[in-house]
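**Student:** pasting the sequence and the predicted model now:
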Amino acid sequence: MLGPKKISRRRFLLSGAGVAGALLVGWGVAPPRQRLKAQAALPVARDAVALNGWVAIAPDNTVSIVVPRAEMGQGVHTALPMLLAEELDVPLAAVRIAPAPQDKIYANLAVMRENLPFHPDDTGYTKAATQWGLAKVARELGINLTGGSSSVKDLWLPMREAGATARGLLIAAASRAWKVAPEQVRSADGWLYHDSSGRKASYGSLAAAAAQETPYEVPLKEPHAFRLIGRAQPRRDARIKSDGTARFGIDARPEGMVYAALRMAPTIGGTIAGINPASVLAMPGVLSVIDFSGALRGQTGAQAGVAVVARTFWQASQAAAALAVRWEAGPHAALSTQGLFDGLAAALDGDDEHVYHSRGDLEQAGTGARVIRAEYRAPLLAHAAMEPVNCTAQVSGGKVRLWLSTQAPSIVVAIAAQVADVDPADVELHEHLLGGGFGRRLEGDMVAQAVAIARECQGRPVQMIWSREDDVMHDVYRPAALARFQATLDAAGTILTWQCRAASGALGHQFARRNLGLPAGGPDKSTVEGVYDMQYEIPHQRIAHVAVDTPVPLGNWRSVGHSQNAFFKESFIDEMAHAAGKDPVALRRAMLLEHPRDLAVLDAAVKRAGTPPPGRAHGVALHQSFGSIVAQVAEVSVEGKEIRVHRVVCAIDCGLAVNPNLVAQQMESSVIFGLSAALGGEITIEDGKVEQTNFGDYPVLRMHQAPIVETIINLSTEPPEGVGEPGVPPVAPAVANAVFKLTGQRLRSLPLRLA
C-alpha cells in the first residue's frame, strides 16, 4: 500500500515552477547546464564509440543516434535524426536509432519554457527572463516527455550541436593523423577527405581516436547549406509499419509472460464492496485475482479495480467478465453531464475568475456601440487511440522492468518506483512505438496498475491490457467547457471590444497531482489558450476564466485547450462578420495588419480553396497554436441533417519545415482527428457513469467520410515550431462557419448537430 513520503527536491522545484512561474535562486543566475554529455552510457553496440550523449559511431560506419522522444506517428524517428545527420554530414540511411538512457540532458525544456500564459506579442524582459528560468528548471528536473508539439522545437539546437561537435572531433582526429590543419579536412557522407593529398578515411575508422580529441569548432550550417533539413524525406518507419514488423507496447513478449484483464468501478469514484474470486479461479488458465485499487489511491479520478491474471488474454478477459464483484457507487453517483454544465454556468454567473489578458478600456470604448453576445460549449472527449491502453511489468529481486508505449518515460519510471517501493534507478524501461498517443500516454495510471498487479505475480512479467470499453469509460478526458463572448461593433462594422469569460476544469492541476504528486494550483493556461493569446488586433480586450473543480478525470487531448477555444473564437469572429455585414475573410484580414505571417497563411488557404461548387460552401478559420499558424478552408455540403466535409485546404507557417512530407502528413492526420471530434465526439455521464463504451457510440471518421486534404507550407527561415497539433483546432470552426452559410443555423455546441 502506498504511504506518505517526504517531498523530494525534484517535486519541490517543479511545484515552485508551476505555481510561481520560475525558480531563480542560487543556481538560477548560473549559465544553463550543457545538453551534450550524458552521465549514463549510451545503449549501443560494444564496438561503437560514443562521441557525446547523442551519437555513437561503429567501425563499419554505422551511426547510432539517440532519439529521446516517443514515436507515435508524428515522425520524430525521421525528423530528429535528420537534424543530427545534417550537421554530422552522414547519409540518413546510415543512421540507426538508439534508445535514450534516463538522463537529464534529454529533458524537454520547451514544454516547461512555454507553460506560462504570456501573450505571443509580449517582448519584454519579464517574459524572456521567466522562460529562461523555466528552461533551467526543466533541465534541472530532467523531465523527459513528448507533448505540446515540442519535439523538433526543443531539440532543434541540441541535436544539431551534437552532430557538429561530433564532426569537429572527427576532423580533429583526422587532422592529427594526417598532420594537416583542421581547415584542410573536408567531411561528406560519413567520410573525411584531404583533397590535396587524396587521403580519405571513414568516420568509423577514426571514431575511437576522435573520442580522445578536443573538438575542432565547427559552426552550425546556415539554411542555404542544408542538404537534408527542409527537403522531403521518406518516413524511416514506413516499411516496418507496412510489413507488420513494427513493435508497439502491446507486442511486448518477455519470457514467461502472463496476461491481466481488468474490471474497474463503473462509476467515477466508485469502490469495491466485495469480490468472490472463487467464481473464476477454476476457469481454464486463470492464475489469480488481484485487487489493485491502492495503486492510485488519492489521485483525481483514480478507479478502484480488480485484475484477473491468466495464461492468455482471452482466458483473462473471459474470467474478468465472469468475476463476481460488488461495487460501491461512491460519492459521485448522481454526477451527470447536465450537472457538469449547470456547474459551469453557475461559475460564470459568479464573480470568481482569473484574468489572463486585458488591454484598453472596455467601458469607454463600448459606449454607444452595437453589442453582440454568444455562448459556446464543448463536451468531454476521449482519446480513443487505436492501440488500447496496455503496460507490461515485471517486479522481481527488488527491480522493476517495464515494456511500454509512453510519452513520458521519466514520469512513468518515477510512478513505477513508487508503487514497487524501489529506487528509480532500479526501474528498467523498454520503450516501444505508440499506436496513437494524443496525450493519453502522458499518463502513468496504466503503469501504476500493471506494477501493482506484477508485485503479486511471483516475478512473472504481466501484460495488462484494457478493453476498448475500459479505454472509453475510464479515460482522462478533454475538459467540458462553457464560454461566453461579448463584443461591440462601431458604425463602420469594426470590432472595438472583445470579452471572453470561460469556465472548465483545470486539467493541468489534475495532471500535476496525478502524475507528479504535486499540490498544483494557480493559473492553467490550457483553459484559455487560443483566446487570450489570439493575434487579432482588437484594441480593447479582456479574457478571463473560472476554474471549476470536477471529479471527472481530465487530461491532455491533442491540441489541449486550443481544441475547443479555436472553435469558440473563430465561430464568434464569424458571427461578428455577419453582424457587421462583412465578408469573414475581409474582417480577419483587417485585424492582421501587424501580423504579416498570419495574414499570409490566411491568404494562401483562401486562394488555393477558390470558389466552392454549387451546393457547397466554404468556411474559414485561422488559429495559432504551439508556435505555428494554421488557416483552413472547409468545403461543406448539407443533406438533410447530415454534414459532409468534402475538402479541406490547410495552410501552415511552422517556421522552417524540417521535413515537408511529415508536415503534410500531420495536417492530414489533424484534420481527420479534429473532424472526428467535430462531427461525433462526445462523452456523456449519467448517474456517475460514462455512457459511451466503444466506437459504436463514440465514432471516429470512417474512410468514406474523410475529405481531401490539401496542405500548403508557407516558406520561412524562422526556427521550427510545432506541427503535430496545430492542424486540429481550426477544423471544427471552419466546418461550423460553412454550415451557417448553407443553412443559416449558427452551431454553438460541439459536436456539430443540425436542428
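**Tutor:** Received the coordinates, thanks.
**Student:** switch to C-alpha atoms for all contacts and neighbour counts from now on
**Tutor:** OK.
**Student:** please enumerate residues in contact with whichever helix or strand residue 356 is part of?
**Tutor:** Element membership for residue 356, per DSSP states H and E: strand 354-359. With C-alpha atoms under 8 Å, 6 or more residues apart in numbering as the contact definition, strand 354-359 has outside contacts at 117, 119, 523, 528, 532-533, 539-546.
**Student:** at 6 Å what do you get?
**Tutor:** Where contact means C-alpha atoms under 6 Å, 6 or more residues apart in numbering, the residues beyond strand 354-359 that reach it are 532, 540, 541, 542, 543, 544, 545.
**Student:** this is the other structure I want to compare:
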Amino acid sequence: MTTDIVEAPSQSRRGFLKGVGTAAALALTIGFEWGGPSGRAFAATAKNAGSTFTPNAFLRIGADDSVTVIAKHVEMGQGAYTGIATIVAEELDADWARVRVESAPADAKRYANLAFGKIQGTGGSTAMANSWTQLREAGAKARAMLISAAAAKWHVPASQLRAERGAVIDPASGRRATYGSLVPAAAKLPVPETVTLKDPKTFTLIGNTRVPRVDAVAKSNGTAQFTIDVTFPGMLVALLQRPPQFGATVKSFDASAAKAVPGVVNVVQVPRGVAVVAKSFWAAKQGRDALKVEWDDTRAEKRSSAQIMDEYKQLAEQPGRPARVAGDASKAIDGAAKKVSATYEFPYLAHAPMEPLDAVVKLTANSCEIWAGDQFQTIDQANAAQTAGLKPEQVSIHTLYAGGSFGRRANPGSDYIVEAVSIAKALGANGTPVKLQWTREDDIHGGLYRPMYFHKLEAGLGADGQLTGWRHMIVGQSILGGTPFAAMIKDGVDTTSVEGAANIAYAIPNLSVELQTTQTGVPVLWWRVVGSSHNAFAVEAFIDEVAHAAGQDPFTFRRNLLAHEPRMKAVLELAAEKAGWSNEPMPAGKGRGIAVAEAFNSYVAQVAEVTVDKDGKVKVDRVVCAVDCGTAINPDIVAAQMEGGIGFGLGAALYGAITLKDGRVEQNNFDGYQVLRMDAMPKVEVHIVQSGEAPTGVGEPGVAPVGPAVANAIFAATGKRIHALPFAGAKSEA
C-alpha cells in the first residue's frame, strides 16, 4: 500500500513519540457539558486515585504525568481512540508517550455526539467531525490552567511560559515543571471561559504521519478486551434460536433434548425466539442444535429475493416521491439528440463484522450492567431499560473494543442488547452474568441488511454532446421508517435512500430524482456509507455510460461537469494524475475506470485497473485513491480507512449478496456470503489532500467509488456493462 499527502499549503512535521501511559495517582479533570459547538465548562477538581472528578470529564491528568483521554466514541477498528486522543493531546501539548484512552460511560447529557443532537453514539463518519472543536477546547483549557499554575508558583506572567511535551517551561530561567507536578495547584483553578486554540501551523501531532495508534500494542499482544473475551465467575453463555423466516414467531418448543446436553442449565423463551443457556459456548451450541422449535409463519415474509426485485421493477414504472427537481428533465430527455438509459440492481447485503454480535448482561431487580462493543449507547440504554422494566439511569454500559460493525451495532431496536437483557430477565434477574453470543450463521441469518434496491436512469444529450437532462428513479426500503428516526423522513422521502443521488454534484440543467419506498418483511439497516453504497454506483456507472454515448473521455466528461465543485473536481484530477490516466486503450484484457463521490462531507475519487481473463474472471490489480477529508488528524489512519473501505466495497461489489428463497436466507457463513480474500486485494495508493478545513468523515466514504470504478474498468477492458451486482453473478451487457 502507498500513501502520500498532497500539501496545500505545506506545514512542518516534527517528531514521533510512542509508548503507553500509566494509571493516575492524582488527577486533574476538565469536564464539559455541551449543548452545541460553544459549550459550557464546569470547574476542575482534584481527587485521589480511583475516583472521578466529574462524570462528564474528557481529560484526566495524573500526578505521575499520565494523560487519560475519555472517549465518547467506540473504537471498532476505525481509529477513533487515536484520533480523539490526538486532538486533545495536540492542544494540551501532551507527551504522546504518556497518553492513554478509556471509554466514556453511557451518559448523553455529557457525551452526546454533537452531530446527533442529544444522542451518544458513533456513526455516519462523525466521530472526528463532531469532536473537533469540543476536544480542542478541552485540551487547550487544560493547558492554560497548567500554565497558570506554573506562573503562580514561579511568580511570573503566564505569557512568559510555554507548554511542551507534558511540561510547562520558563524560557527566561530554564525552569521546567511536568504536568503531574502541577496537578494539585491546577486543580484549584477555575476553568477559563475562553481560550486561544493553536495555529495549525504549529501542530506537531495532528497531521503527523508517524503518530502510533493508541490501541496498536494491546491489539497486537492480545490484551485488548473485546466482548467475546469477557468472562466472569459463574457466567453463563446463551445462544438464541431465532425464526428461519422474518416475522415468524414461536408456536411451541421441546427443550428436553437440549436440557439433556451436559452443561446446559436452562432453556427459556424470549420475544425473539428460544434461548439455550449453558456453562459454556460449546454446551449452548450443542443444546441449541438439539432444540426442537415449531414456528408460526402466519405473518412471515415468504417471498424470494427474485420476486421482490420483480415487484421493484414494476414500481419503477410508476411516479415516485420527488427527492430533487431542477428544470424539466422529461422535456429535456424527450427532446434530446441522443438518449441513454440503464437499470441497476443491488442485492441485500450483510454487515458481517469480524466479531459477531455479543453482549454480557448482569441484571438485578434494581440495576442492569452491560458490557459490549456499544455503538449506540443512548438508544441501547433506553431499550435495555424498557426491556428490564428499569429507568435508563439504572442501566450502565461498559463500552469495549468492537471487532468491526459497519453500522450493525448501531440499530434503533438494539436487537442484540435487548436479546441479552431479555434472557437475563427470563432467568430471574438474579445478578448472574449472562453472555449472549451470536455465531457467524446467526449474523448472516439475523437480518438488518443493507436494503435491496432497483435503479432506473435516463439521460439526454444535446447535438454538441452536452448532458441536458437526467432522470433517476430509486426503488427500495426505508431504513428510517418504523423507527424512532422516522421523523427524519421528509415528504415521504427517506434521505438515506437517496443520498448520493439527490445531492448529485454534476451540473445538469434538468434533473429529476424520485423515490419509491417499498414494504417488505426483511429487516434493514444502514450499512457502511449508507445510501451512497448503491446510489454512488448507479450515478457513477451511468455517468460513464453517458460519457461513452457522448463520445467523450469519462474523466474529462466528469471534470467539465464539476467546474462549480472545486473540492470534488480536485480529487478527481488528483486521482487521474496519480493513476496516469489516459484515454488510450490498455493492453488486451485490461481496463481502467474512474469514479468520484461525496459522502459525509468528504470527497473521494478512485481509479481502478483490472484484468479480465478469457473466462470473464475479474482481477482488480490497482486502485488509486484521492481523498479530501478536511484536516487529516491522523494521515495513516485516513489511508488505512481508505484501504479498508476499498477492500470492503470491492468484496461487496464482486461477491456480496444475501438472497432469499421462500423467505429464508440461503447463505450461512463466509462460504456462501463471500468477503474479499487477501489474495484478491489490489495494490492501493492513497493520496490525501492537505486541507485547512475542519475534519470530515473517513470511515465510510472510501467505499462509495470503488464499485463503479471497477465496473467502468471492466467495460473498458471488455466493452460490456454490468447492471446487476454482485459482479460474480452478474450478466454483463454490451
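**Tutor:** Received it, and whenever you're ready, just let me know what you need. Because the structure is a prediction, the values reported are computed rather than measured.
**Student:** could you get me the TM-score between them?
**Tutor:** Once superposed, chain against chain, the TM-score is 0.89 (TM-score structural alignment, normalised by the length of structure 2); 684 aligned residues with a C-alpha RMSD of 2.3 Å.
**Student:** quick one on the thing from earlier: helix or strand right after the strand holding residue 356 of structure 1?
**Tutor:** That would be, after strand 354-359 of structure 1 and using DSSP H and E, helix 362-365.
**Student:** just the contacts of strand 354-359 of structure 1: which are in strands?
**Tutor:** 540, 541, 542, 543, 544, 545 (DSSP state E).
**Student:** by neighbours, which of the residues you listed wins?
**Tutor:** Among those, residue 545 has the most neighbours (other C-alpha atoms under 10 Å), with 25 neighbours.
**Student:** ok, the counterpart of that residue in structure 2 - contacts?
**Tutor:** In structure 2, the residue matched to residue 545 of structure 1 (TM-score structural alignment) is residue 515. Counting by C-alpha under 6 Å, 6+ apart, residue 515 of structure 2 touches 320, 321, 473, 474, 475.
**Student:** structure 1: which residue goes with the third one?
**Tutor:** The equivalent of residue 473 of structure 2 in structure 1 is residue 501 (alignment by TM-score structural alignment).
**Student:** which element is that match on?
**Tutor:** Using DSSP H and E, residue 501 of structure 1 falls within strand 495-504.
**Student:** also residue 172 of structure 1?
**Tutor:** Going by DSSP H and E, residue 172 of structure 1 is in helix 151-178.
**Student:** residue 5 of structure 2 contacts residue 688, doesn't it?
**Tutor:** Yes. Here residue 5 of structure 2 reaches residue 688: they are 4.5 Å apart, a contact under C-alpha atoms under 6 Å.
**Student:** what angle do the strand holding residue 501 of structure 1 and strand 354-359 make?
**Tutor:** With axes from the mean of the first three to the mean of the last three C-alpha atoms, to 10 degrees applied, the angle from strand 495-504 of structure 1 to strand 354-359 works out at 170 degrees.
**Student:** list the contacts of the next helix or strand after strand 495-504 of structure 1.
**Tutor:** Following strand 495-504 of structure 1 in sequence order, the next helix or strand is helix 507-511 (DSSP H and E). Outside of helix 507-511 of structure 1, the residues within contact range by C-alpha under 6 Å, 6+ apart are 520, 521, 554, 555.
**Student:** quick one: helix 507-511 of structure 1 to structure 2 mean distance?
**Tutor:** On superposition with structure 2, the mean distance recorded for helix 507-511 of structure 1 (mean C-alpha distance after the TM-score superposition for structure 1) is 2.5 Å.
**Student:** circling back to that earlier point, could you measure from the match of residue 545 of structure 1 over to residue 107 of structure 2?
**Tutor:** Distance of residue 515 of structure 2 to residue 107 of structure 2, given as C-alpha to C-alpha, to the nearest Å: 37 Å.
**Student:** ok, residue 99 of structure 2 next?
**Tutor:** From residue 99 of structure 2 over to residue 107 of structure 2 (counting by C-alpha to C-alpha), the distance is 23 Å.
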